[in-house]
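Undergrad: one predicted model, sequence on top.
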Amino acid sequence: MADKEATVYIIDVGKSMGQKDQGRESTNLEWSMQYVWDKITTTVATGRKTAGVGVLGLRTDETDNMMGEEEGYEHISIFQPIQQTMMSDLKYLRDTIKPSKTRKGDALSALIVATQMIVLHCKRLKYIRKIVLVTDGLGQMDDDDAAPITGKIKEECIELLILGVDFDDAEFGFKEENKDPVKKANEKVLQEICEECDGTFATMALAIKERVGVPEVKKTRPVNSYKGLLTLGNPEKYDTAMCIDIERYPKVMVASAPTASSHVQGSGSAIPGPSAQSSATIQDGKESHQNGLVAVRNARTYVVDDPDAPGGKRDVEIEETEKGFAYGGTVVPVSTSDMDVINLETIATMDIIGFVDGGLYEPYMSMSKSNLIIARKADDKAAMALSSLIHAMFERETYAVARFVPKDKKAPVLLLLAPCIDTDNGLEYLVDVELPFAEDVRHYVFPPLDRVVTVGRKKLIQHRNLPSEGLLQAMSDYVDAMDISTFGEDDEGNPTEYARMEEAFSPKLHRINQALKFRAVNETDEVPPPWESIIRYSNPPTKLLEQAQAAIDDVIRTSDIKKVPPKQKGRKRGRVIDKPLSGLDVDELLGREKRAKISDENAIPEFKQLLATIEEMDEVKKAMDQMGAIVRQFIERSVGDSGYNRALEMMRVMKEEMTDFEFPDLYNEFVRDLKRKILKGELGQGRDEMWYKIRTTRLGLIDSKTSDVSDVTPEEAFEFSKQKL
């Protein structure tokens, strides 16, 4: 279970925050809110009810806080109390956080209000407490109460973070020239408060650089997937059997991107304001709306053929169904009572069934995420026993193979247990991965790469398909030139590894999260391009490519690579007929006549040859008519479905050629006529299966998505393929 959190963001919305300083195109408030929105939307994305967020406005036009109109607390307003933040809250805050018309408001008083908000919300319970103050330091402050404020913050164990707009930072390398004396004095007071509270004081530019545009790695609290015994031998029969109380936790897991859900336009929408309800909830049998959308819910029905029922189908309840398993071409029903007999009766356990040499294990055999196994907490006997096993396996360079059942009546799996000793942190544990059973392994035989075996079983080490010594050396030099193990630089400029694991982020996961965060607070603007940190390693660095250019040129020269002419696409009407690279017209040299008729024995090549020699649309139509007649002939004369595949291949070529020639209407006319003839039985009775094959192989109409000159929309093409006459 994650820790409870309570964070209060104090946002300075004074009149001065509406200015554009330091040559920025956005106001100081908009620029600062990049950081705040990123932090808040990250919290919203977790969906945790225990992650409370409060927002407090400083230097607001109105006054709305628990201190009322007391002196020193004017122009401080609570925009949102500490609570779970929803999408509707984000929209409310986005519309509320605007530059005010006043310069009055004390930042230290705002710290007192924020502290009081946390005290009232958290009481004496265990919370991670945090206050983030964002200000430009231009408001008047009474620093007489600085000492009591720092004392209360430290007493409540609150983490304080103060981010200033254009505050001086020597380490970051920024200093504001001609600084306002009020801002300079306030900046000094805030820094002293931070140092007294062991907090963090920084300029906003540094926070935006280090936080915005850099994905945040999610920290999760591990939850054990198994608590039980690790055994070697049968403890029920032998006293010498080994039994160790262990716990199993995830070590490395795949981070999956958030999934999308289907919604439709609803009849109403939620009233803007804080704490509106999610659109996925249901109250009193009615779905609540948000953003005018309603969640789509799926309903499944089961039907069987019944000639006596209306429409020939009858609905059945799921309780009336039974599971069936395919056995060849037959379905074998298995009742629920029979399933209890089939299921293997197992109990949760982890039994070591043998040991293997660590050098014989191939990494490609791992089938799952990795987990770590430690001794049961606060059990010294188990810790000593597991440590002995780990050290014995480590010294012998041995892995263990274990039969693992995570829960009672679950199917067993095989695990490989590897010892791991972390001397730096003083940790000892076993790492496990799932192993394949014999049925999971697929054996594929590939020809060797260093020799050619002839039909007569003769082995050749020199062949045109084998690389020469010069090519092998050139490729080796190219691989060395592209080495990134020392291409990077550390903070001191020394060579280090490039694309370290800690800096390589999943583009899919974090790009989706980036888009979601942006759209959550901005419904109109275009989603910005991916962060540079996400796509940094999508392509090799330019400097490295320049260094390796000589090596790749040597590979090209040694291997005698020649560029293949690109395949011509989108041939136009009245095009120039392609000529061979040699410039010779083979048909003219051989004195052959231009083909005018297509034979059914060699239809596809002759069809392509005919299209290559004609230029007028009438001639293309005649060629299509000939091919259409041959296709219908194969369907009509087919014994069963023996001629269907040849007809489908001809249709595929016809569709491709008419797409390239930009004559989709000719093909669409042919397909419409073919469908009518098939479904009306004009090509023989029982030919409906041919139309089913045409649908499944996507040989229906050419739509506008496939060809720009087609008048058929994708929706019309889809409806045409599924509808009957």
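TA: Arrived safely.

Undergrad: only C-alpha atoms for contact and neighbour calcs from this point on.
TA: Will do.

Undergrad: from Ile318, how far off is the residue lying farthest from the centre of the chain?
TA: Distance from the C-alpha centroid of the chain peaks at Gly591, with 60.6 Å (CA atoms, centre = their mean). As judged by CA to CA, to the nearest Å, Gly591 and Ile318 stand 73 Å apart.

Undergrad: one more structure, for comparison:
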Amino acid sequence: MADKEATVYIVDMGSSMADCHNGRIESNLDWGMRYVWDRISTTVAASRKTWNVGVVGVGTDETDNPLEEGEGYEHISVLQELGPMTMSSLGALRDRVKTSDTQIGDCISAVVLAIEMIEKLTKKLKYNRRIILVTDGEAPMDSSDIDDIAEKLKRSAIQLIVLGVDFDDADFGFKEEDKSSIKEQNEETLRELVEKCDGMYGTMAEAIAELETPRIKTVKPYKTYDGLLTLGDPNVHEDAMAINVERYFKTHKAAVPPASRVVMKTDSNGDASGTMENADDDEMQGVEPTPSFSAVKDARTYKVIDPKAIGGKRDVDFAELAKGYEYGRTAVHISESEFNITKIETVKCFSIYEPFLNMGETGMTIAQKFNDAAALKLSSLIHSLHELESYAVARIVIKDGKEPALILLAPHIEPDFECLYDVPLPFAEDVRNYPFPPLDKVITVHGNTITENHRNLPSKELQDAMNDYVDAMDISSWEMDDEGPALHRINQVVRHRATYPNEPIPPVAAILLKYANPPEDLVARAKSDLEDLIDKASVKKVPPKATAKKDKGEKPKPISGLDIDALLRQPENKRVTIDPNKAISDFKQKMEASDDHAEAEDAIKQMGAIIRDIITKSFGDQDYERAIEHIGVMRDTAIEFEYPDLFNSFIKDFKGRLLSGEFNGDRRVLWWNIKRFKLGLIDSKASEQSKVTAEEAAEFLKK
């Protein structure tokens, strides 16, 4: 497939294209241009200099084309010469595409003009040549030479695609009633031309409908490795195997197009400028120069702490810096010479080792082209692995100096094609083993094994109900997309904004939303299975959780019938003293069981004393995390039960004691941790009962 393309779009701009038909609220031209703009903007986004686009207008008020001296080429204008398409030319073209005041313009003559444009550019070179005609068929056409034109299209390998506005299409299921006789005749003429040149003919409604469907992007094979595949070391062992192979991507992640940072250009007076500043290619970061945008330029400065410098910091040059790697909370620096020692000196190779999970993209290894000996050797290896039902583990270095990777090679055999598929293997650090109890049995503390009649084991009825529901919700027969919905949506929005910069973003296409929810008919069909599953599993609603003190009297009745809160509120069960060894749970229980402000205040005071004791007895910062956890629980509980004043009183007192050195020395670093976790005053945003403003809370943490 040629990588060069030459596409000419012929757009009917006659006066009839300004009409709105079949219940549409946009003109025939705007509706048809939806398809054209989508195709052109896709070409612009690809940024391929070898993809050429030309646009010819038919039925224009003026005549502007190389064949205008000939008869039948009146009111045909070249709106865009055949060549690379850019954002600037897209904007200029958008302003020129509009309906005219005439209905004269021959689409057949425009096809001849498009053929001349393509042949002039492509000559005898290898190109994908294409002409796309968009018309409503209301203007007269000269059909006397369609046989010669069809032969010319076939001889020049040009594909003709005709998309008619409200054209009849039995395959798509559309037929326009009460159409004019000239349109009916033109449809027959264009259909005959397309059939004779083996082109494509369809109605515009079908083309518009297909715009929402994600497109499969066809890419050229990309070679990732070209060299020897070895089994053993040929330099050491005479019987070692060495095969000349080539490795290509089989699957590759489609990346979302990157966003470039741009700013509105300004002149020296601070006003918006209409000229483009000079900028290096690297600075533009792939942004096409435009009159109103300029690339963002980065400037970095590096500072180090220096008490002797003004402000306590001084600037340093980047060359004076050393690389630092975070180890816990410590920065460990490694010089360039030391860093080079840690790098593995690798040599390009692809060698099989004496087996795991697909961790990334898939590769495909084939024999070197035009090397029959290598093809025979690789075929022998592939068939050996296939017959033994085995895989091979290989080490690959794409090129000298690259990091090595371990891959798993799997044989693949078709009648006329053989290869080795490969997937990367994880390193030991990538493998995570999570132990889970068995699902089909319960092992008691005494070592006994129970396989049925246990609360943690599903009954046979529940298993059958789950099997039926899973079978009913099987979506394997539903259509799957080869390109991700998120990627397609971003590309769709970018193309729309490039074409219509001032219009709102279009809604998400319905075909993409089907991935967000299961199909409605499938859910309806599986409803009875779901109800049966709910019944067998005894699924019940969980009562809502009380979130504040005022809700305590409105709690729903527990499912078990045992009201733990009522038991804890009884005088004989109320916890008087909080145990320091289980302070958090005791504190929460005491706050839950408190009936008035005095009891909550007592719980806060006890918790505060425990926190101060933890810090005083801490060896260095050993128990700081424990103290931070206690303060966080106290703050969250005070917000939950609407006692922000009690916590605020505690934290103010705590800060004064901490900064004065009351807790067995200088422990001001703890206050830095409190600031980091934002455990300061409870402001009115966090609790409506607080009288502290957000500004006061922020100032309290700063000082």
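TA: Great, that's in hand. Here the structure is a predicted model, which means the values were calculated and not measured.

Undergrad: circling back: just want to check the distance between the residue farthest from the centre of structure 1 and Ile193 of structure 1.
TA: 98 Å.

Undergrad: OK, contacts around the nearest residue to Leu344 of structure 1 once chain neighbours are set aside?
TA: Once flanking residues are discounted, Leu344 of structure 1 sits nearest to Lys409: 6.6 Å by CA to CA, 6 or more residues apart in numbering. Residues in contact with Lys409 of structure 1 (CA atoms under 8 Å, 6 or more residues apart in numbering) are Asn343, Leu344, Glu345, Thr346, Ile347, Ala348.

Undergrad: can you put those in JSON lines and add neighbour count?
TA: Formatted as JSON lines, the contacts of Lys409 of structure 1 follow (neighbours: other CA atoms under 10 Å):
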{"residue": "Asn343", "neighbour count": "11"}
{"residue": "Leu344", "neighbour count": "13"}
{"residue": "Glu345", "neighbour count": "11"}
{"residue": "Thr346", "neighbour count": "14"}
{"residue": "Ile347", "neighbour count": "15"}
{"residue": "Ala348", "neighbour count": "18"}
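
Undergrad: before we move on, back to that, the counterpart of the residue nearest to Leu344 of structure 1 in structure 2: what secondary structure?
TA: Under the alignment by TM-score structural alignment, Lys409 of structure 1 pairs with Gly401 in structure 2. Put simply, Gly401 of structure 2 is coil when judged by DSSP: H, G, I helix; E, B strand; the rest coil.

Undergrad: check the one 5 residues further on too.
TA: In three-state terms, and counting by three-state DSSP, Leu406 of structure 2 is strand.

Undergrad: look up how far Leu420 of structure 2 lies from it.
TA: From Leu406 of structure 2 to Leu420 of structure 2 the distance is 14 Å (CA to CA).

Undergrad: now swap in Asp106 of structure 2 and tell me
TA: Per CA to CA, Asp106 of structure 2 is found 56 Å from Leu420 of structure 2.

Undergrad: next one: Ala603 of structure 2
TA: The value you get for Ala603 of structure 2 to Leu420 of structure 2, if CA to CA is used, is 69 Å.

Undergrad: with Phe700 of structure 2 instead?
TA: Taking CA to CA, one finds Phe700 of structure 2 at 66 Å from Leu420 of structure 2.

Undergrad: looking at the two, which is more packed in?
TA: Shown here are Phe700 of structure 2 and Leu420; by other CA atoms under 10 Å, Leu420 has more neighbours (23 against 14).

Undergrad: what do we get in structure 1 for that one?
TA: In structure 1, Leu420 of structure 2 lands on Leu430 (TM-score structural alignment).
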